[in-house]
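In: sharing a model that was predicted from the sequence below.
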Amino acid sequence: MTGRRALVKGAALRLARAGVASPEHDAAELLAHVLGTTRGNLPLSDEVDAAQAAAYEDLVGRREAREPLQHLVGSAAFRYVELAVGPGVFTPRPETELLAGWGVDRARDVLASGRTPVVVDLCTGSGAIALSLATEVPEAVVHAVELSEDAFVWAQRNLAGSGVDLRQGDLADAFPDLDGTVDVLLCNPPYIPLEAYESVAQEARDHDPHLALFSGDDGLDAIRALEVTAARLLRDGGVVGAEHADVQGEVAPAVFRRTGRWREVTDHDDLAGRNRYLTARLAR
């Protein structure tokens, strides 16, 4: 038998040396996963048996090699939902919860006006944004699209039974049947410049699908396509929200401003005060 406290302390030291950003958190999460509980319900005064210690050692070694924590435990929390994630799908980040929350508020605005909100989530990945909208605004009609075949399988799993209309396809030509009818359009597109490959965190660069990360020489190819699609899908006065890199707080909104099709083009910070997502309202 081995003490839990000693196990977690030793694992945290190893993860810190490996460059993991949150070593104590991850070490405790992995042990909770092995023991079938949550980190909040993990008493460190108890001991683990040899089989549990061996399973923990395997997971710590994989995290030490920078395999994402969410892949090791098989899930990721996002706002009020839990998503199944693994190889082949982008792991949802806490920063994107702010964009989803903005979308929830805008959908509720439409509902308060007496109409049923129509919401579209482009580049849905795991289905995180779409599932949040369907869960928090159950009256909304939610549509989602994903290009990657691998990610689409994960989205199918996460959105099963949610009522979300999930389709496989490209954001550039998605949902022609919804042209001019959408109230709220949300997207977490790829936005990393190809030249920034080496600067991307190892967990993302080695394990997230590159289709969900990189978007041309300046990182704006998908955002430019999104602007065109949003103008096609949204009804007059409809709104769009899109995540971008923290260094794109000027250039990403400029994609929308320069077309003359949008008003109220605004950039928003994340909880760390970094530029994170833009919003705009269609004005034909």
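Out: On my side now, so go ahead. Residues are numbered from 1 along each chain as shown.
In: C-alpha from now on. contacts and neighbour counts both.
Out: Fine.
In: for Arg106, what are its contacts?
Out: Val184, Val239 (Cα atoms under 8 Å, 6 or more residues apart in numbering).
In: so where does it fall, helix or strand?
Out: Element membership of Arg106 [criterion: DSSP states H and E] is helix 96-112.
In: so which bits of that helix are buried?
Out: Within helix 96-112, the residues that count as buried by 16 or more other Cα atoms under 10 Å are 96-104, 106-108, 110-111.
In: stretch 9-17 now?
Out: For stretch 9-17, by 16+ other Cα under 10 Å, it's Ala11, Ala12, Arg14, Leu15.
In: take those residues and keep only those in helices.
Out: The helices, defined by DSSP state H, take in Ala11, Ala12, Arg14, Leu15 from the buried residues of stretch 9-17.
In: quick check: Gly237 is in a helix.
Out: No. The assignment for Gly237 (DSSP: H, G, I helix; E, B strand; the rest coil) gives strand, which keeps it out of a helix.
In: what about it, how many residues nearby?
Out: 16 (other Cα atoms under 10 Å).
In: show me the contacts for it.
Out: Asp183, Arg281, Leu282, Ala283.
In: and those residues as a markdown table, adding distance to Gly169 and secondary structure?
Out: Shown next, in a markdown table, are those (distance: Cα to Cα, whole Å; DSSP: H, G, I helix; E, B strand; the rest coil):
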| residue | distance to Gly169 | secondary structure |
| --- | --- | --- |
| Asp183 | 20 | strand |
| Arg281 | 25 | strand |
| Leu282 | 24 | strand |
| Ala283 | 27 | coil |
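In: from the residues you listed, which is closest to Val120?
Out: Using Cα to Cα, Asp183 is the member of those that sits closest to Val120, with 8.3 Å.
In: in addition, the following structure is provided for comparison:
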Amino acid sequence: MQEFAPPPTFPALVTTLRAAGCVFAEDEAELLLSAAADPAELAVMLERRTAGFPLEHVIGWAEFCGLRFAVDPGVFVPRRRTELLVRQAASLAPDRAVVVDLCCGTGALGRALTSSLPEAELHAADVDPAAVRCARRNVGAGGTVYEGDLFAPLPRSLRGKVDVLLANVPYVPTDDVELLPAEARVHEPRVALDGGSDGLDVMRRVVAEANDWLAPGGSMLVETSERQAARAAETVGSGGLVARVVDSEELYATVVIGTRPR
């Protein structure tokens, strides 16, 4: 008669995760236990996590702005620090906002914003087909997700009508990508990480067209690093937008906001 190993206990999970370098081993153990349907699935999840897969890819979801979003394998994981961008967008958006979420990944940013704006209109886009499939699941009937590069797939009818433009563009300088944790470097798409030689190449492309898409008084919001903020704000300003920088020590996050003059 075949004998099966008993499922790992909570302390055993914590020990294994901590040995693999998981800083928040207790929290992760709880999530794995709650996500696994049976001991066999738990064992597979534990193996994948200790092999370096992002926790969100292992359990299949991420919490962002108090909501749960599906995260498929190979799709960029929404970061908690990016909640600053959504908070700032919420403070600027009218009730019936037209919202565009570029480089949308899972679609978490746009959906989190419009969840508090029931009359908003959401359009999201990403160049990665896997991200588009994931975003469509998360957005559902709450908006439309397009596949394509930046503004290219969006309806031309949106030109000059966008109240809030979320652009969580990649901003890691090319030479720094190899310095990222393996979770990101190995398991997330490079197109979602690599921002070019100084990290601002994709942002420049967004800025070059943003003024044509924003409504008068509308705002573009991009995340960047603290060291890139001054140059990013200068770039946003060069695109005809009024730029300002918002920092959060709590989230260790920096957002550059560019507003089209009325």
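Out: Yes, it's here. Here the structure is a predicted model, which means the values were calculated and not measured.
In: what range in structure 2 matches the helix or strand following the helix holding Arg106 of structure 1?
Out: Beyond helix 96-112 of structure 1 on the C-terminal side, the first helix or strand identified by DSSP H and E is strand 118-122. Strand 118-122 of structure 1 lines up with residues 98-102 of structure 2 when matched by TM-score structural alignment.
In: can you map out the helices along the stretch 151-262 of structure 2?
Out: 182-187, 201-213, 229-238 (DSSP state H, counting those that start in this stretch).
In: the longest one vs structure 1, average distance?
Out: Think helix 201-213 of structure 2. With mean Cα distance after the TM-score superposition for structure 1, helix 201-213 of structure 2 departs from structure 1 by a mean of 1.1 Å once superposed.
In: just the angle between that helix and strand 98-102, please?
Out: For helix 201-213 of structure 2 against strand 98-102, the angle by axes from the mean of the first three to the mean of the last three Cα atoms, to 10 degrees is 160 degrees.
In: next, the buried residues of helix 201-213 of structure 2.
Out: For helix 201-213 of structure 2, a neighbour-count test (16+ other Cα under 10 Å) marks Asp201, Val202, Met203, Arg204, Val206, Val207, Ala210, Asn211, Trp213 as buried.
In: ok, and the closest non-adjacent residue to Ala35 of structure 2?
Out: Computed as Cα to Cα, 6 or more residues apart in numbering, the closest residue to Ala35 of structure 2 that is not its neighbour in sequence is Ile59, at 6.1 Å.
In: which residue lines up with the one you found in structure 1?
Out: So, by TM-score structural alignment, Ile59 of structure 2 is matched to Val73.
In: likewise for Val222 of structure 2?
Out: For Val222 of structure 2, the residue aligned by TM-score structural alignment is Ala242.
In: show me the contacts for the closest residue to Glu139 of structure 1 other than its chain neighbours.
Out: Spatially, and ignoring its direct neighbours in sequence, Glu139 of structure 1 is nearest to Thr116 (6.6 Å; Cα to Cα, 6+ apart). By Cα under 8 Å, 6+ apart, Thr116 of structure 1 lies in contact with Val110, Glu139, Ala140, Val141.
In: these two touch, right, the first one and Pro117?
Out: Spelled out, it's Val110 of structure 1. Yes. With contact defined as Cα atoms under 8 Å, Val110 of structure 1 reaches Pro117; the gap is 5.6 Å.
In: nearest to Gly273 of structure 1, of the contacts of Thr116 of structure 1?
Out: Taking the contacts of Thr116 of structure 1 together and measuring to Gly273 of structure 1 by Cα to Cα, the closest member is Val110, at 28.5 Å.
In: return the residues in contact with that closest one.
Out: Thr116, Pro117, Asp183.
In: how about these in CSV, adding distance to His210 of structure 1?
Out: Formatted as CSV, the contacts of Val110 of structure 1 follow (distance: Cα to Cα, whole Å):
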residue, distance to His210 of structure 1
Thr116, 36
Pro117, 32
Asp183, 30
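In: with respect to Glu29 of structure 1, which of those residues is nearest?
Out: Of the contacts of Val110 of structure 1, the one sitting nearest to Glu29 of structure 1 (Cα to Cα) turns out to be Pro117, at 37.6 Å.
In: quick check: that closest one vs Arg106 of structure 1, distance?
Out: 9 Å (Cα to Cα, to the nearest Å).
In: tell me the SS of the spatially most central residue of structure 2?
Out: Nearest residue to the geometric centre of structure 2 (Cα atoms, centre = their mean): Pro78, 3.4 Å. Following three-state DSSP, Pro78 of structure 2 is assigned to coil.
In: quick one: what's aligned to it in structure 1?
Out: Per TM-score structural alignment, Pro78 of structure 2 is aligned with Pro92.
In: please consider this matter closed, and thank you.
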